[in-house]
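>>> turn this into a structure:
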Amino acid sequence: MKHFALLLLGLVSYLIGLGTLVVMLFWLYPWSWMPTTIDSGTPRFPALLAVAVDVGLIALFGLQHSLMVRPGFKRWFERYVPAQAQRSLYTLASAVTLAAILLFWQLLPGTVWDFRGGIGFWAMTLLYFLGWGIAVAATFQIDHFGLFGLTQAWRAFHGIPEPPERFQEKGFYRFVRHPIQAGTLLGLWATPHMSTGHLLFAAAFTLYILIGLHFEEKDLIKTLGKPYIDYRKRVPMLFPLRIIF
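Sure thing, here's the model as predicted:
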């Protein structure tokens, strides 16, 4: 019964987590047919208060997203939650905090650039989908279902122990160390309509990603050791500079 509950939790968390991410991709882009986007609605608060609310929402997501993957938190969490369920609960908590951003985001006045028309629109749209496409594809080049906790739940259901973590270098990971984050950054900034609110969203998430990667790199060195240290020396973190130049 316990293993079935873990599997059910893993499946539900995966569907909710994936669904919330898909909604965010549509919410972030200026689709005319979407009932709500990052730039829809009317301002409800003065600009400074709206900025404070938006920054607070992103900070809440960032704290949850970063804190729950830290080794110290995981050790504490294992006292109360089976290890096989931790990633599923992380996915579920991430979906909740991301949904809070989508639901309570406050509209900000002002436009930074607007390419909705002509070649600029198509160029930005292409880069938008390219960025998010890279991010999604990169998850499958490691363990997409494990990233969301479904693999761990499936192993628990069948009584299969978790394999030891090992270093892998394939696909996009041969060119940048963090292609998921690299694709996400491209998707965040490539928009035909950059409003003030979208700029705040992109800038705050960029800062969060850079801070998160700083701590993630430290954890990877501790976990993987010399293979990852050598990998850092050979492969750039986010941008394939050796290919560009």
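
>>> contacts and neighbour counts: CA atoms only from here.
Will do.

>>> Q152 is in contact with G146, correct?
Yes: G146 is within contact range of Q152, at 6.3 Å (criterion: Cα atoms under 8 Å).

>>> quick one: which of the two has more around it?
Taking other Cα atoms under 10 Å, G146 and Q152 do not tie; Q152 has more neighbours (24 against 18).

>>> now that one, nearest residue through space, not along the chain?
Spatial nearest neighbour of Q152, excluding adjacent residues (Cα to Cα, 6 or more residues apart in numbering): Q84 at 5.2 Å.

>>> contacting residues around that neighbour?
Taking Cα atoms under 8 Å, 6 or more residues apart in numbering as the criterion, Q84 is in contact with L6, G149, Q152, A153, A156.

>>> would you map the strands across the protein?
111-114, 193-195 (DSSP state E).

>>> of all those strands, which lies closest to S66?
strand 193-195 (27.1 Å; Cα to Cα).

>>> give the burial count for the closest residue to A156 other than its chain neighbours, as a bare number.
Excluding its sequence neighbours, the residue lying closest to A156 (Cα to Cα, 6+ apart) is H3, at 5.9 Å. Using other Cα under 10 Å, H3 has 17 other residues around it.

>>> for M24, which residues are in contact?
Residues near M24 by Cα under 8 Å, 6+ apart: L102.

>>> tell me what the longest helix along the chain is packed against?
Counting residues, the longest helix found in the chain (DSSP state H) is helix 196-224. Contacts defined by 3 or more Cα pairs under 8 Å, 6 or more residues apart in numbering; DSSP states H and E place helix 196-224 against helix 47-67, strand 111-114, helix 179-189, helix 226-234.

>>> another sequence for comparison is provided below:
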Amino acid sequence: MVALRDYDLGRFGGLWYLRNRTVPGAAEVPEPLVVAGLHRYVRHPLYSAAFLLLWGLVDGPFALATALWASAYFLIGTWFEERKLVRLYGEAYRAYRRRVPAFLPWKGRVETEGSG
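As a prediction, this is how the structure comes out:
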């Protein structure tokens, strides 16, 4: 829930696109690159939370299989998402990616531009 504060929930849930579907070029307007909040610790806080839930609930073979397949799905999705973010934000995202880990906050809080 804390991580959701840093997202435009209209875009995240798709409502922004429905409201702006008749505005020419609206879909191409990128949202700002978020590097504050939990994004100072990990680049993908929602995926980190999903991993914790998936693996924390493993109590049998079906839950283990679910955690394995969902983890693979998230990892593959992250690869595609990161490629999109590099296309959208260029060097700003590359620099952010070099400083902040993807899922595990092993570097602690990282100061980034705009994280003030």
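
>>> quick one, which of the helices and strands packed on helix 196-224 of structure 1 is packed in tightest?
A comparison of those by mean neighbour count, using mean count of other Cα atoms under 10 Å, puts helix 179-189 on top with a mean of 23.

>>> quick one: distance of it to the chain centre.
Relative to the chain's own centre, helix 179-189 of structure 1 is displaced by 9 Å; criterion: Cα atoms, centre = their mean, to the nearest Å.

>>> matching residues in structure 2 for it?
Under TM-score structural alignment, helix 179-189 of structure 1 corresponds to residues 45-55 of structure 2.

>>> which residues sit against that stretch?
3-4, 38-39, 63-64, 66-67, 70-71, 74, 103-104.

>>> neighbour-wise, give me the winner out of the residues you listed.
Neighbour counts for the contacts of stretch 45-55 of structure 2, by other Cα under 10 Å, peak at H39, which reaches 23 neighbours.

>>> contact partners for it?
For H39 of structure 2, the contacting residues are P45, V100, by Cα under 8 Å, 6+ apart.

>>> now the aligned residue in structure 1 for Y73 of structure 2: closest residue in space, sequence neighbours ignored.
Aligned by TM-score structural alignment, Y73 of structure 2 pairs with Y208 of structure 1. Residue nearest to Y208 of structure 1 in three dimensions, not counting chain neighbours: G62, with 6.3 Å by Cα to Cα, 6+ apart.

>>> tell me how many other residues surround Y128 of structure 1.
23.

>>> that older thread, these two touch, right, the residue nearest to A156 of structure 1 and R155?
No: between H3 of structure 1 and R155 there is no contact under Cα under 8 Å: 9.2 Å.

>>> check the gap between D219 of structure 1 and P71 of structure 1 for me.
Look at D219 of structure 1 and P71 of structure 1: by Cα to Cα, to the nearest Å, they are 8 Å apart.

>>> my bad, should have said G19 of structure 1
Distance from G19 of structure 1 to P71 of structure 1, counting by Cα to Cα: 27 Å.

>>> over to F145 of structure 1?
As judged by Cα to Cα, F145 of structure 1 and P71 of structure 1 stand 21 Å apart.

>>> quick one, which of these two is more surrounded?
Using other Cα under 10 Å, the more surrounded residue of F145 of structure 1 and P71 is F145, with 17 against 11.

>>> and of the strands of structure 1, who's closest to D54 of structure 1?
Of all the strands of structure 1, strand 193-195 sits nearest to D54 of structure 1, with 13.9 Å by Cα to Cα.

>>> from the chain's centre, how far out does that closest one sit?
21 Å.

>>> how about the contacts made by the residue sitting nearest the centre point of structure 2?
Against the mean C-alpha coordinate of structure 2, by Cα atoms, centre = their mean, the closest residue is H44 at 3.6 Å. Contacts for H44 of structure 2 were tallied using Cα under 8 Å, 6+ apart; they are A102, F103.

>>> show me what contacts the residue lying closest to S195 of structure 1 once chain neighbours are set aside?
Nearest residue to S195 of structure 1 in three dimensions, chain neighbours excluded: T111, at 4.2 Å (Cα to Cα, 6+ apart). By Cα under 8 Å, 6+ apart, the contact set of T111 of structure 1 is H193, M194, S195, T196.

>>> hang on, the earlier thing: quick one: the residue nearest to Y208 of structure 1 from F26 of structure 1, how far?
Taking Cα to Cα, one finds G62 of structure 1 at 21 Å from F26 of structure 1.

>>> likewise for P227 of structure 1?
Counting by Cα to Cα, the gap from P227 of structure 1 to F26 of structure 1 is 38 Å.

>>> fine by me, thanks again.
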